[in-house]
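> Sequence and predicted structure below; questions after.
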Amino acid sequence: MKRRVVITGIGLITPGGSSPEDVWQTLLHGQSVAQSITSFDATPYSTSQAGIIEESEPFQPFSRRLLKRMDRFCCLAMAAAHRAIEDSGIEFQHREAAGVYIGNMYGGWGVTDPSLRNLLTQGYREVSPYVASAWFPTAPQGQISIHWGLKGQSKTIIADTASSALAIGYAARAIEEGRADVMLAGGAEAPITPYTYTFCSNSGRLNPAGYRVFDPEGRGFLVGEGAVLLVLEELEAARRRQAHVYAEIAGWATGYLPRAENLWSDEGKKLASLMTQALRQAELEPDEIGYLGLDAQGVQAADLAEAQAVERVFPGEQPLATSCKPTLTHLLGAGAAAEIATALLSMQHDLIPPISAHPVSAAHMRLVSEEARPAQVRNALIHARGADGVQSAMVLRRMAE
């Protein structure tokens, strides 16, 4: 019999706030937090708007010496891990059974970008000695493990915008199978550098008109920096220490749709099959789901495929659906973790935040827009997709008081 996995801590460092309370208030207002990039000239790019974290308070628990050695995406991950551990109240008594799974897309270009420029213009002596380790996508995994002395399961997952969904799913699986007792899991991203922003802009996934989901003119999203880490525990261990439990990870499935099949033209069949698998694992029927956390890419074809997947799984009355991304911006490798955290906060507050403060509608979907909707959510289904074909669906179950 597999062990049950619950979430006992949330760490959020986002453009919309650096605590669950602040982020929740931002989500309730539904206004995009995107602002003009000022750290470099972004006018040549497809858009100069992004989600930016301006406060330095989240980094205060760490020494300047340590922060200097890390890229910004790693600093964000460390700060989110600190908040999640603090929120959970966990003490790592058996560090061999505690680990970290974390996802990102781009790694650390905040250090690498200027160092490469210095190398070309001023010579090798002007290159930061920390570049070799700071840029690496696995840096947060290593720094978190070192800082908190975690000696158990440890992985970095890169799966485009589905990265953190897979990190959380695989972390839960490690606990289910007895390979871990406690896991930190989520994602981190810091794409607001000239080099990384070039990737984003040239991909054609940024929308000059803003983040417009389920819109016939939808051409993409707005990116943001941030990190979201969750504390996952085995249920009985959490109960023994009387921890607050946000929800149980009741089901999870992931799969791959080869790009050769034209990613968004399968009419949502692959995503629908994964949603069905996750429901089956959770031993739930579709009509028992009260909340849908959407991928909401903001690309017309992608949003249509998502709507078709939802219609396949929920042919009758559909659950209320929302997404935090139009408000917080798309945190890329941390975006799916932000959606999961939003679902957890909705369960806490018996409210579903709007996908936008402006009217949004989609055929065959019950989108929450303009204002929050009261709802006692017992079960939530959150899905994520990456542009290279990785897809994921997760079911969260609210625990009885």
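Yep, it's here.
> use CA for all of it now, contacts and neighbours both
OK.
> Pull the distance from the lengthiest helix in the chain to the chain's centre.
Taking DSSP state H as the criterion, the chain has its longest helix at helix 72-88. With C-alpha atoms, centre = their mean, to the nearest Å as the basis, helix 72-88 stands 14 Å off its chain's centre.
> Presented hereafter is structure B, for comparison with structure A:
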Amino acid sequence: MSNANGNGRPRIVITGMGTISPLGNDVQSTWQACRSGTSGVAAITQFDASALPTRIAAEVKGFDAAAALGVKEARRSSRCMQLALVAAREAVTDSGLDIAAVGEDAGVLVASGVGGLEILERATLALHQQGVRRVSPFTVPSMIADMPAGVIAIEHGAKGPNFAVVSACASAAHAIGEAAEWIRRGDATAVIAGGTEASVCALGVGSFNAMQALSTRNDEPERASRPFDRDRDGFVMGEGAAIVVLEEMEAARRRGAHIYAELSGYGATADASHITAPEPNGDGARRCVLKALERAHAHPADIGYINAHGTGTQLNDSAETKAIKAALGEAASTVPMSSTKSMHGHLLGAAGAIEAIISVMAIRDQYVPPTINLDEPDPECDLDYVPNVGRDQRIDLAISTSFGFGGHNACLAFSRVE
């Protein structure tokens, strides 16, 4: 098999994956929970949410930062940095690649929508309640969104390109797609890429409450995230990190690496419509999907699975349904499409990365995870969303869609590798 695709571009593959999520603290446990339709949503434990309209979230469970990273590192870093470091360790170990040996040819592109939001919240309270002397000197380096990429590079010795992408809920998908472009243009031979987010704090939840974007189904947390359902009332905030190791296919094969899948297509577009609402007819999303398929040299009928953005908000789910119909035409009604946010919640800037990993695992196992809590489909949402129970499915090509505030759209296409 040639190492270049139909237009001579180098082929990029995934050789390592790592995650820490509301469903599990590694890839395998997260995927098994997805397969079985398990919800990771529960009452918020990280702060007192009793005064807020929303008192539920999909939190990472059983994570001890001091035990994982050491007391010193835990004390001076944000939660999104901590989660990113743990997920990156799993991904790099899984890849079997000696990042330090690759050195200047190893890049890191890890996204976050808001960075260390709890650090900013804490520093602001200290400033106003106790004065400037009580503001931690680690406030700036631990709250900025590029720092997860920075500390991953420091830990692993990656000396190539290194920065963050910020495009709201499309951030991690953009990071993975752009990381592949680094390799294609020769700026790196391997890239640690993905996203991390940890904004389950009073400022984060309260701000989304002010927008009326979050579900307030507090009495039934596990049933609160309801993408495409008639009774959906907003998304459920999640947290976590998901990281992949990308390499050029020929280099990965030369070193005998295990290849999970090929990142065969990537599309990025803008709605240019509204700061928070998607373009009503989903035209930006439609063009994004078509760009990813074009670069994958694929047709709508080739798609075996779509991991939908599927937030569980009224506007997103209907607009995304229209976009998929417009992009896929007659094939839209036959392709299984699920929103795993129904289980792990919305990881915001990390959403595109955890959903990329789930899409790759779906290809590996030839299995489509369900959209749970889909009891009464919205009449405007009339595609095959795999309600409540997953199914076996031949999947040679899977796509994952991610859409963010500001009209940012990203779509990743993953292909099975023989």
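Nice, thanks for sending it over. Please read all numbers here as calculations on a predicted model, not as lab measurements.
> just how off-centre is the helix or strand just after the longest helix of structure 1 within its chain?
Sequence-wise, the next helix or strand downstream of helix 72-88 of structure 1 (DSSP states H and E) is strand 98-103. Mean C-alpha position of strand 98-103 of structure 1 versus that of the full chain (C-alpha atoms, centre = their mean) differs by 14 Å.
> Where does strand 98-103 of structure 1 end up in structure 2?
On structure 2, the counterpart of strand 98-103 of structure 1 by TM-score structural alignment is residues 106-111.
> quick one: the longest helix of structure 1 to structure 2 mean distance?
Helix 72-88 of structure 1 differs from its equivalent in structure 2 by a mean of 0.7 Å after superposition (mean C-alpha distance after the TM-score superposition for structure 1).
> picking that back up, the match of strand 98-103 of structure 1 vs structure 1, average offset?
Stretch 106-111 of structure 2 versus its aligned partner: 0.9 Å mean (mean C-alpha distance after the TM-score superposition for structure 1).
> Mind listing residues that contact that stretch?
If you take C-alpha atoms under 8 Å, 6 or more residues apart in numbering as the criterion, stretch 106-111 of structure 2 is touched by 99, 145-146, 148-150, 152-153, 158-166, 171-172, 175-176, 179, 188-196, 243, 349-350.
> tell me which residues in that stretch are buried?
Neighbour-count burial for stretch 106-111 of structure 2, counted by 16 or more other C-alpha atoms under 10 Å, picks out 106-111.
> of the contacts of stretch 106-111 of structure 2, buried ones?
Buried among the contacts of stretch 106-111 of structure 2 by 16+ other C-alpha under 10 Å: 99, 145-146, 148-150, 152-153, 158-166, 171-172, 175-176, 179, 188-196, 243, 349-350.
> So which of the residues you listed sit within helices?
Residues of those located in helices (DSSP H): 99, 148-150, 152-153, 171-172, 175-176, 179.
> Quick one: these as JSON lines, columns for distance to residue 46 of structure 2 too.
Output for these, formatted as JSON lines (distance: C-alpha to C-alpha, whole Å):
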{"residue": "99", "distance to residue 46 of structure 2": "34"}
{"residue": "148", "distance to residue 46 of structure 2": "21"}
{"residue": "149", "distance to residue 46 of structure 2": "24"}
{"residue": "150", "distance to residue 46 of structure 2": "26"}
{"residue": "152", "distance to residue 46 of structure 2": "25"}
{"residue": "153", "distance to residue 46 of structure 2": "28"}
{"residue": "171", "distance to residue 46 of structure 2": "24"}
{"residue": "172", "distance to residue 46 of structure 2": "24"}
{"residue": "175", "distance to residue 46 of structure 2": "28"}
{"residue": "176", "distance to residue 46 of structure 2": "29"}
{"residue": "179", "distance to residue 46 of structure 2": "33"}
